[in-house]
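1. okay, sequence plus prediction incoming.
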Amino acid sequence: MIEQRGRVILVDDETSVRQTTAQWLELAGFTVTQFDNANAALAVLNPDYDGILVTDVRMPQMDGQELLQLALQQVPELPIILVTGHGSVDMAITAMREGAYDFIEKPFDPERLVETLHRACEKRRLTLENQRLLQRLHHNASIEDRLIGLSPAMDRLRREILRLAKLDTNLIIYGETGTGKELVAQCLHEFGPRAEQPFVPLNCGAIPESLFESELFGYEVGAFTGASKRRIGKFEFSAGGTLFMDEIESMPLNLQVKVLRTLEQGSIERLGDNRARSLNLRVVAATKTELKGDEAFRQDLYYRLNLGQLYIPPLRERTEDIPLLFEFYARQGAQQQQQDYQPCSVQEMRTLQHYAWPGNVRELRNIALRFGMDPQCNLTELLQPTASEQSDIASGELPLLLQVQNFEAHVIRQALQQYRGNIQQVMDALDLPRRTLNQKMHKYGINRSDFLS
């Protein structure tokens, strides 16, 4: 069965050339619609067209360059490839400045044309997907609108979130810095039975130890010097809803005892007040370190929280999501500046996918926003991890299981890269049976096709 690569509108006034090209593209997996003049092609174009346009340059009535301009007016960001047997450097530069995706001279290498069209179709798919996400995001219609990604790893994460959201139990989220732990916690809240109640975030690492107790439990007037008015603590404020405790590993040990007692008794006492106030809430904790066996973290509190676990994969484990995420946030940046978005070049997108992303989605979002706001910025210069991001990765502050999984996924990718996707050679090198290798590749979202020569 031929792999379906995308849809193509092909415009060329020379019948033999057009039909031969169309036949070649169809054999390569494209769905081709042929036209012998530019006006006929313009008549079928609309903003929802999910394919690309390939046109000859020299044609009677309307040439390819004029078609390029009119087509982009009808369908902005449509990938358009110009093909000509009478090209020049000036013509190519002009076409690219006017918005052409690529400029190919005749006689062309059919394999090169197929590869160019394949990339253009993928770009069109990403563009339309981003437009749909932007239109639907504020409605929060589905979890796919909140957690963006088409990789197997993200599919698994979304399924786990929906399953655990309904259970309405305390749980722990594991993930590196910048992977989106608070967003995952929000999804657990919004897709669970407490969605109409408060979602209260608390960063345990950002609160001074001297203020921790009052921040969590609140206080009455006169409870201590300076307590001139009553304050409702985070526990009480989130009653009925969800309390999200980020960086819970940084909570002082003496406070962990009080948090444990609160969860066990289902009630709190404000500072300066002896009355117990009942609580009904869900606690979602997040950490980038392994809590089990950590001497600085009470194990009885760990087991009270660990009624469920979620692992958020780092961006390097789902590189196929990078183009979609980058374009999504870059468009947001362009919208903030009220300017047209200038998409990444093919080379720039490859650079993005080969970058390590030590800061994960947070880093990608920041860089994409800057790229969208200022299309003249140098993407290579932006892709320089900060010292703090580098130290997060180097410190290895992840649960042992996650470090082992990261290493395992890295070894499999290296082997696939070395043997150019040859599964038999990878099996021999890693001493793994086919079934086990397939299971691990599926688990880590690794696609053999990404490593084929």
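-> Yep, it's here.

2. drop to CA atoms for contacts and neighbour counts, all remaining ones
-> Noted.

3. longest single helix anywhere in the chain?
-> Using DSSP state H, we find that the single longest helix of the chain is helix 110-136.

4. second one coming, line it up with the first:
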Amino acid sequence: MTDLNLPVLLVVEDDEGLQRQLKWAYEGYRVVIAGDRATAIEQVRAHEPAVVTLDLGLPPDPDGTAEGFATLTEILALKPDTKVIVASGHGARESALRAIALGAYDFYRKPIDIDELGLIVARAFHLHAIEAENRLLEDRDSGGGTILGSLLSAAPEMTKVARTVERVAGADVSVMLLGASGTGKELLARAVHQLSPRANGQFVAINCAAIPENLLEAELFGYERGAFTGAVKTTPGKIELAQGGTLFLDEVGDIPLPLQVKLLRFLQERVIERIGGRSPIAVDTRIVCATHQDLDAMQVAGSFREDLYYRLAEIVVKIPTLAERPGDAVLLARHFAKRFSRELNPQVHGLGADALAVIDAYPWPGNVRELENRLKRAVIMADGKLVGAADLDLPGSRAAVDEGEELALNLRAAREVADRRAIRSALARTEHNISGAAKLLGISRPTLYDLLKQYHLQA
């Protein structure tokens, strides 16, 4: 009788003899079998295996690898934490490189040695268990509050970003922050600086999109007296001012190509020359940059240098939009309402229930900056003690979900996502009052406590 509590191993193999051999070779796992891509995806949805062994030679292309690679891609798209061990005898080196590039955990060259493959499988299960435990700890630590000292968030998506920033801050590498306008890129750049060994140095920021092209070079590199009309005194540039500290290049995608060449030279040699100057100046500064643009597409189009990108993007941090951070809109709205009422309209004491509902439902295309501006206006315009939905002047509900949206892994996973989102929203609206949140959700307090425990969420 199969023990349903055992971890699941999915074997994707079209050879029936090898299927039987592998099915009985692994003790301590619940082994499920698939002989083609469609069956493999069905088994992933049904059983959510932690580990998969995948033969690349699957029908209708058993002598090639195309079907196997397609299966690998689909599995990881559905369940990215799955450890997929790819096995193949076709062009082993090329297949191994491609499989790892696509996200496979490991590669095994046929013919199969059961004992050797068993060790790889055991190691994959061990790593999967460690990663799952780390995710639980992250969820438990993702209650409402400030992270990185100044960033307000309750969402695990931002907690993950914060953990990344904390890890990379101590390493003297260039950091690229990618995110839509208004997502807090400069706050994160300052956090990189403040958590780094360069924290006692200057944090110098420059918005590359806000300065005309003919002035940007002078702003970055400085100039000598008499270098051009109006240069009445020698002036150091932003790079030089950031000596011993951090230079933040906001909207780096707007730097024109000729200036990209000069910036690349600085990054390679760590020396600059002011405009009109002849003496090289050594500068020791860390570069953190940010953009909302698609730099990959710009490289293809020839408007952003590939060699400069790799110098600037030693570490890339992707920042989620406010719509991708469940509960954060309400959390931030409360914060802004308190701040602006204190500064601009002391008679306002908070947000009404209708305002909270609208804030939680709206997609916030302008992200945190849009939310902040809306709250400032609403606090100023409010006539009563509470900001109402009318004061915000926002659409009343989130846009309908696109019919073409990809399905979740399975129904259980979809329910969990919906439950987590609803619980976080209810807790945010009630300022983490359990009785109030349970009432909003239409459940009892014990049921809410059970769900919090089940999903490892903080009350």
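-> Cool, the structure landed. Keep in mind that what you see is a predicted model, and the values were worked out from it rather than measured.

5. buried set for the longest helix of the first structure?
-> Buried residues in helix 110-136 of the first structure, counted by 16 or more other C-alpha atoms under 10 Å: 113-114, 116-130, 133-134.

6. do the same with stretch 167-184 of the second structure
-> Buried-residue list, stretch 167-184 of the second structure, by 16+ other C-alpha under 10 Å: 168-169, 173-184.

7. can I get those in JSON lines with distance to residue 88 of the second structure?
-> Putting these into JSON lines (distance: C-alpha to C-alpha, whole Å) gives the following:
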{"residue": "168", "distance to residue 88 of the second structure": "36"}
{"residue": "169", "distance to residue 88 of the second structure": "40"}
{"residue": "173", "distance to residue 88 of the second structure": "38"}
{"residue": "174", "distance to residue 88 of the second structure": "38"}
{"residue": "175", "distance to residue 88 of the second structure": "37"}
{"residue": "176", "distance to residue 88 of the second structure": "37"}
{"residue": "177", "distance to residue 88 of the second structure": "38"}
{"residue": "178", "distance to residue 88 of the second structure": "37"}
{"residue": "179", "distance to residue 88 of the second structure": "39"}
{"residue": "180", "distance to residue 88 of the second structure": "41"}
{"residue": "181", "distance to residue 88 of the second structure": "45"}
{"residue": "182", "distance to residue 88 of the second structure": "47"}
{"residue": "183", "distance to residue 88 of the second structure": "44"}
{"residue": "184", "distance to residue 88 of the second structure": "45"}
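
8. between these, which sits nearest residue 439 of the second structure?
-> Of all these, residue 439 of the second structure sits closest to residue 183, with 31.8 Å by C-alpha to C-alpha.

9. surely that closest one touches residue 369?
-> Yes - if you go by C-alpha atoms under 8 Å, residue 183 of the second structure and residue 369 touch, sitting 7.3 Å apart.

10. which residue ranges form the strands in the stretch 301-450 of the second structure?
-> 315-318, 350-351, 386-387 (DSSP state E, counting those that start in this stretch).

11. excluding sequence neighbours, find me the nearest residue to residue 200 of the second structure.
-> Residue nearest to residue 200 of the second structure in three dimensions, not counting chain neighbours: residue 245, with 7.3 Å by C-alpha to C-alpha, 6 or more residues apart in numbering.

12. the one you found is in contact with residue 195, isn't it?
-> No - the pair residue 245 of the second structure / residue 195 is not scored as a contact, 11.7 Å apart, by C-alpha under 8 Å.

13. neighbour count: those two, which is higher?
-> A direct count of neighbours by other C-alpha atoms under 10 Å for residue 245 of the second structure and residue 195 places residue 245 higher, at 24 against 17.

14. list the contacts for the more buried one?
-> The contact partners of residue 245 of the second structure, by C-alpha atoms under 8 Å, 6 or more residues apart in numbering, come to 193, 198, 199, 200, 201, 202, 203, 204, 284, 285, 286.

15. what's the closest of these to residue 102 of the second structure?
-> Nearest member of the contacts of residue 245 of the second structure to residue 102 of the second structure, counting by C-alpha to C-alpha, is residue 286, at 31.6 Å.

16. what do we get in the first structure for the closest one?
-> Applying TM-score structural alignment, one finds that residue 286 of the second structure aligns to residue 282 in the first structure.

17. settle this for me: that match is touching residue 167, isn't it.
-> No - using C-alpha under 8 Å, residue 282 of the first structure makes no contact with residue 167, being 10.5 Å away.

18. quick revisit: narrow the contacts of residue 245 of the second structure to those in strands?
-> Secondary structure from DSSP state E places 203, 204, 286 of these in strands.

19. list buried residues within those.
-> 203, 204, 286.

20. count of residues packed around residue 447 of the first structure?
-> For residue 447 of the first structure, the count of nearby residues is 17 (other C-alpha under 10 Å).

21. counterpart of it over in the second structure?
-> That one, residue 447 of the first structure, aligns with residue 421 by TM-score structural alignment.

22. same thing with residue 354 of the first structure?
-> That one, residue 354 of the first structure, aligns with residue 361 by TM-score structural alignment.

23. how far does stretch 85-100 of the second structure stretch from start to finish?
-> Using C-alpha to C-alpha, to the nearest Å, the end-to-end distance of stretch 85-100 of the second structure comes out at 10 Å.
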